[in-house]
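>>> can't give you the sequence, but here's the structure:
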């Protein structure tokens, strides 16, 4: 492994998160870092400010809000097409991360150090902490029909259900190991593997694109490896808090796309109808509850 570490991040009016992201990168690696900001239509001026303040930042305008996976794909393609960037960057790996990540000491170096131990791994993910210091269950099983479906349908109402616990692997002690998929909020990706599966599936505007990527990497013979010696903090404030109802609806749309893809035969049509109906009912319940809470908060 040689060359600069190339870090791709996707912005959509990220506010102060982006500066914390960039300022903390110096703690994450001893190697030089080139940051590519794939901007999906920010209006707050922070990507432009970052490009002026940090000489290692390249700002690329997507021209519209393309969603996370599409913006990453285009930024990676543009980086590889740029002779200067392609020559300076690591030929084997690059990092994809949300702009509301704060990097822990040696977090990128620890991910890179794991790569020789797992030559068949296409993706590596760190231990992710929530702002309160708790560990976010970012290394999970693939959502099988029963496990994933029950988690999606009953998870918001029955927090301790066994399907969610199994899916999230939240009762396991953190250890370096292969998993079903890794959170897309921070990934070290092997370029050969990413190219082999044609990157992120651009049908996913937001949510489930990382689940889908992990599944397709595994189907192509690559591993997804959890590396808890690397730690980052994920503030989750970049987009999820702006319109919870819209985001919940988008999550369910992506969940249906993922499950329907994997149960696409004509004999499984009744199963797909059942999944769609169950998710639609959950959307109505959860979104309705979210909007009532927001309305109640505005009237106080």
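That came through, no problem. A quick note: this is a predicted structure, and the numbers were derived from the prediction, not measured.

>>> from here on, just use CA atoms for contacts and neighbour counts.
OK.

>>> now do the end-to-end distance for stretch 198-217.
From its first residue to its last, stretch 198-217 covers 10 Å (C-alpha to C-alpha, to the nearest Å).

>>> give the buried residues for that stretch.
199-202, 204-217 (16 or more other C-alpha atoms under 10 Å).

>>> and those residues, which of them are in helices?
Those of the buried residues of stretch 198-217 mapping onto helices are 209, 210, 211, 212, 213, 214, 215, 216, 217, per DSSP state H.

>>> what does stretch 242-256 rub up against?
Stretch 242-256 is contacted from outside by 204-208, 240, 275-276, 279-280, 283, 286-288, 290-291, using C-alpha atoms under 8 Å, 6 or more residues apart in numbering.

>>> please apply the same query to stretch 7-18.
33-47, 50, 65, 68, 71-72, 75-76, 94-101, 237-239.

>>> repeat for stretch 207-214
Counting contacts by C-alpha under 8 Å, 6+ apart, the residues outside stretch 207-214 that touch it are 69, 123, 142, 180-184, 199-201, 224, 250-251, 254-255, 258.

>>> again, but for stretch 80-93
Contacts for stretch 80-93 (C-alpha under 8 Å, 6+ apart): 1-6, 34, 79, 188-192.

>>> narrow those to those that are buried.
Buried subset of the contacts of stretch 80-93 (neighbour count, 16+ other C-alpha under 10 Å): 3, 4, 5, 6, 34, 79, 188, 189, 190, 191.

>>> structure B:
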């Protein structure tokens, strides 16, 4: 008989071999620290990487199961696939660019153990330079968009504050422990969200079923975010904007989504003008946000990039 598993480390990777290996080393240290008190497994899904990531993961001693995809899929589909393979009631979701800091797993486990209606517990996210980045917010709405238009979002919308564990509306899933029962009740990740707003949507549905999310500042994880360092990452901006709009239409209706577009575009327009004279700011990036926010149905995003990748595979390229 197979021994029961208490916790599954669930990792999704796309072409980030070096960061992935750092993250796997951190998982290995966390497993060692937990010891025999917590039975764990590590499941890694490689999203059709072409940089040797899958082979490197297969050779890493902490990986128990490797899922190799031949075609590139979206984040929601990947998360559903890796969580479905888990044998544990708790799954620690990790991006390939997340590096757990010592004791983070234990802190997340303790937070969920102390709060039986918490469906998820998220770590505080640190930049590689050491400073903490915002990682938990109120659910998107007209009011949060208005706060952003008035440049009050850091005061009223950001919830990743303080040194104590607290309830939040939603948190970034880069390093997030989820309770399988809550995810199943909410209905898993929605594949219509290829990437971005996927974790907002699932946490919103969890909340509708009586679950909530915890922000756990004693659990810390370095978020390298290597993929967001382009000067004008247009595909990411397009994907971010279209899925923010999709979330609002899904949960609040087309009228609210339309109003939020304009409220969200306004501060980006102000930043575009300011960036023309302020050193170190790129007006093109802000202008791209304005266009993508007002016309979320236009432009090519990450979904289209993945589809083009798959077509090249089909053609033998």
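That came in fine, so what should we check first? Remember, predicted model here, so these are calculated numbers, not experimental data.

>>> make a ChimeraX selection of whichever of the contacts of stretch 7-18 of the first structure turn out to be buried.
Typed into ChimeraX, the line below selects the buried ones among the contacts of stretch 7-18 of the first structure, using 16+ other C-alpha under 10 Å:
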select :33,34,35,36,37,38,39,40,41,42,46,47,50,65,68,71,72,75,76,94,95,96,97,98,99,100,101,238
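
>>> in the second structure, what stretch matches stretch 63-72 of the first structure?
On the basis of TM-score structural alignment, stretch 63-72 of the first structure is assigned to residues 70-79 in the second structure.

>>> which parts of stretch 163-180 of the first structure are buried?
Residues of stretch 163-180 of the first structure classed as buried: 163-170, 174, 176, 178-180 (neighbour count, 16+ other C-alpha under 10 Å).

>>> which of those sit farthest apart?
Distance extremes for these: the farthest pair is 163 and 176 at 22.8 Å, using C-alpha to C-alpha.

>>> which position in the second structure pairs with residue 103 of the first structure?
Under the alignment by TM-score structural alignment, residue 103 of the first structure pairs with residue 100 in the second structure.

>>> let me fix that: residue 167 of the first structure
For residue 167 of the first structure, the aligned position in the second structure is residue 157, judged by TM-score structural alignment.

>>> cool, and residue 44 of the first structure?
Structural alignment places residue 44 of the first structure opposite residue 51 in the second structure (criterion: TM-score structural alignment).

>>> so is that match in a helix, a strand, or just coil?
Per DSSP: H, G, I helix; E, B strand; the rest coil, the local secondary structure of residue 51 of the second structure is coil.

>>> what separation do you get for the closest residue to it other than its chain neighbours and residue 39 of the second structure?
Leaving out its chain neighbours, the residue that sits closest to residue 51 of the second structure by C-alpha to C-alpha, 6 or more residues apart in numbering is residue 15, at 5.6 Å. For residue 15 of the second structure, the distance to residue 39 of the second structure equals 29 Å [C-alpha to C-alpha].

>>> which of the two has more residues huddled nearby?
Neighbours were counted for residue 15 of the second structure and for residue 39 using other C-alpha atoms under 10 Å; residue 15 has more, 18 against 15.

>>> and that one, how far is that from residue 127 of the second structure?
For residue 15 of the second structure, the distance to residue 127 of the second structure (C-alpha to C-alpha) stands at 20 Å.

>>> and residue 201 of the second structure, by the same measure?
25 Å.

>>> do residue 78 of the second structure as well
25 Å.

>>> what segments of the first structure are helices?
Taking DSSP H as the criterion, the first structure carries its helices at 17-28, 46-53, 68-81, 83-88, 107-114, 145-154, 162-168, 191-196, 209-219, 244-262, 269-299.

>>> read off where the top strand by length along the second structure ends up in the first structure.
The strand spanning the most residues in the second structure, taking DSSP state E as the definition, is strand 212-223. Per TM-score structural alignment, the counterpart of strand 212-223 of the second structure in the first structure is residues 223-234.

>>> mean per-residue distance, that stretch versus the second structure.
For stretch 223-234 of the first structure, the mean deviation from the second structure after alignment is 1.1 Å (mean C-alpha distance after the TM-score superposition for the first structure).

>>> great, nothing more from me.
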